[in-house]
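S.K.: here is my input, please return the structure:
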Amino acid sequence: MPSTALTYTDPLPRLIALPGVYRPQADTLLLADALAREPLRPGAQVVEIGTGTGVLALRAAARGAHVTAVDVAWPAVLAARLNGWRQRLRLRVLHGDFADRTRGRRFDLVLANPPYVPGPDSRLPAGGARRAWEAGREGRAVIDRICAAAPGLLRPGGVLLMVHSGMCGAQKTLALLHRQGMQAHVTERTRIPWGPVLRSRAAWLREQGLAEDGEDREELVVVRAQHP
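M.R.: Just a heads-up that it's a prediction; the model follows:
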């Protein structure tokens, strides 16, 4: 059964998080839960999309995986490199869009904590900290791209682990992945209080039908999809 609470007991390490870099939060912990349960052989090829501080990439590297981490923000790239150096773990950290930086490569495991917060502006920010969470009016601007790209990113038997808000529609994510011929289901769930971004746009979320009147907690889900 999917979990309904954060269960990760091994604390995340202290990490360098430069200004504007997404710091590990509840979604990071939930994805760390899923990663901890995933079989990962030494030498497995892993990519993390939107690495931020590099915390999940480092978890995979500590288990002997060969890890590539990608982020569109230079401060995140620098933070992940510094954290890898401090922990004496080898990471290949690349700057840019994940589709460009992974072209022609396939992986055993893809980790993704993409931007997923719905907002009234359909245009995605070109820079700044908001790039880590703003994801268009449905919150799916990056999620849908990852779903479309997943079969081409994964080796046969490879796995995608992706966390996002329930507001974005877990069933839609599963349907897109099934359409790509992948086996997909939700493995982790938890509910957390709204953070400042969601609280600031509560009225808009309710107008859009993304939240009920009086609702102030957000569901997070981890989707696991496996390439046949």
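S.K.: can we go C-alpha only for contacts and neighbour counts from here?
M.R.: Fine.
S.K.: so for the top helix by length along the chain, what gets flagged as buried?
M.R.: Longest helix in the chain, counting residues (DSSP state H): helix 74-87. Along helix 74-87, these residues count as buried under the neighbour rule (16 or more other Cα atoms under 10 Å): 74-84.
S.K.: structure for this one too, so we can compare:
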Amino acid sequence: MKFLKPPGVYAPQEDTVMLVSALRREHLSPGAEVLDVGSGTGAAAIAAARFGVARVTAIDISAAAVLTTRLNALLSGYARVIRTSRGDLTEPVTGLRFDLVLANLPYVPSANARVPRRGIARAWEAGIDGRAVLDRLCVKVPALLRPGGVLLAVHSVLSNPAMTLARLAEAGLGVAVTDRRFVPFGPVLRERAGWLEAQGLIEAGQEEEELVVIRAERPY
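M.R.: Next up, the predicted model:
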């Protein structure tokens, strides 16, 4: 299948692969409705559509990412299943509920506390502690899940998965880390390795980061 990955849109990487792998283990009914937050190219949304679910809603703050998701849905034959929307985090679906929420959001710590409003960097930049967007997700997602609904979120150990687990648990969700994988630093982390070391986030000479998938389920 032809898959568009234009410059300026976050391309599928190891975090995307991990999220899709976790998705495959979920038992989704044909009537399930899925939300993909931070859709990028639409890779996770298309993976969900392949399970034969009723609807996938794909959201991204980037207009280029929304267009790319829409085109890839068309190329893959799932344009009728995947609905795209541009907006900040979950704002476009306020008041709606889903059986599954997928989230691959910005999680890279940065010396700059301000999250960029434009450009490709906003796909990964997440403030000093890497949680500028993750903390907002933890607040928003419980209300988006139907009883028995599941959140699958992927992010780096550098952005404190224990905090994500704690905040989701405080909201009444059952939580667990289901997947872990070490991956080599990409260009962004290599460039700021000195700062990360000074912050105590990595060891001297460290060249890999650990990614995790967090699963949170709303009780029936």
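S.K.: once they're superposed, tell me the TM-score.
M.R.: Once the chains are laid over each other, their TM-score by TM-score structural alignment, normalised by the length of the second structure reads 0.96; 216 aligned residues with a Cα RMSD of 0.9 Å.
S.K.: same for the next helix or strand after the longest helix of the first structure, what does it pack against?
M.R.: As assigned by DSSP states H and E, the chain's next helix or strand after helix 74-87 of the first structure is strand 92-95. In terms of contacts (3 or more Cα pairs under 8 Å, 6 or more residues apart in numbering; DSSP states H and E), strand 92-95 of the first structure is packed against strand 66-71, helix 74-87.
S.K.: can you tell me which helices and strands the longest one packs against?
M.R.: Right, the one you point to is helix 74-87 of the first structure. Here helix 74-87 of the first structure touches strand 92-95, going by 3+ Cα pairs under 8 Å, 6+ apart.
S.K.: which helix or strand lies directly C-terminal to the strand it packs on?
M.R.: Heading towards the C-terminus - elements assigned by DSSP H and E - strand 92-95 of the first structure is followed by helix 98-101.
S.K.: the spatially most central residue of the first structure - nearest residue in space that isn't next to it in sequence?
M.R.: For the first structure, the residue nearest the mean C-alpha position is Asn113 (1.0 Å; Cα atoms, centre = their mean). Nearest non-adjacent residue to Asn113 of the first structure, counting by Cα to Cα, 6 or more residues apart in numbering: Val163, 5.3 Å away.
S.K.: where does the alignment partner in the second structure of the one you found sit: helix, strand or coil?
M.R.: In the second structure, the residue matched to Val163 of the first structure (TM-score structural alignment) is Val154. On the three-state scheme (DSSP: H, G, I helix; E, B strand; the rest coil), Val154 of the second structure is labelled strand.
S.K.: which residues touch the residue mapped onto Gln45 of the first structure from the second structure?
M.R.: Under the alignment (TM-score structural alignment), Gln45 of the first structure maps onto Glu33 of the second structure. Glu33 of the second structure is in contact with 53-57, 98-100, counting by Cα atoms under 8 Å, 6 or more residues apart in numbering.
S.K.: as CSV, those residues with distance to Pro142 of the second structure would be great.
M.R.: Below are those laid out as CSV (distance: Cα to Cα, whole Å):
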residue, distance to Pro142 of the second structure
Val53, 21
Ala54, 21
Arg55, 20
Val56, 18
Thr57, 17
Phe98, 10
Asp99, 11
Leu100, 11
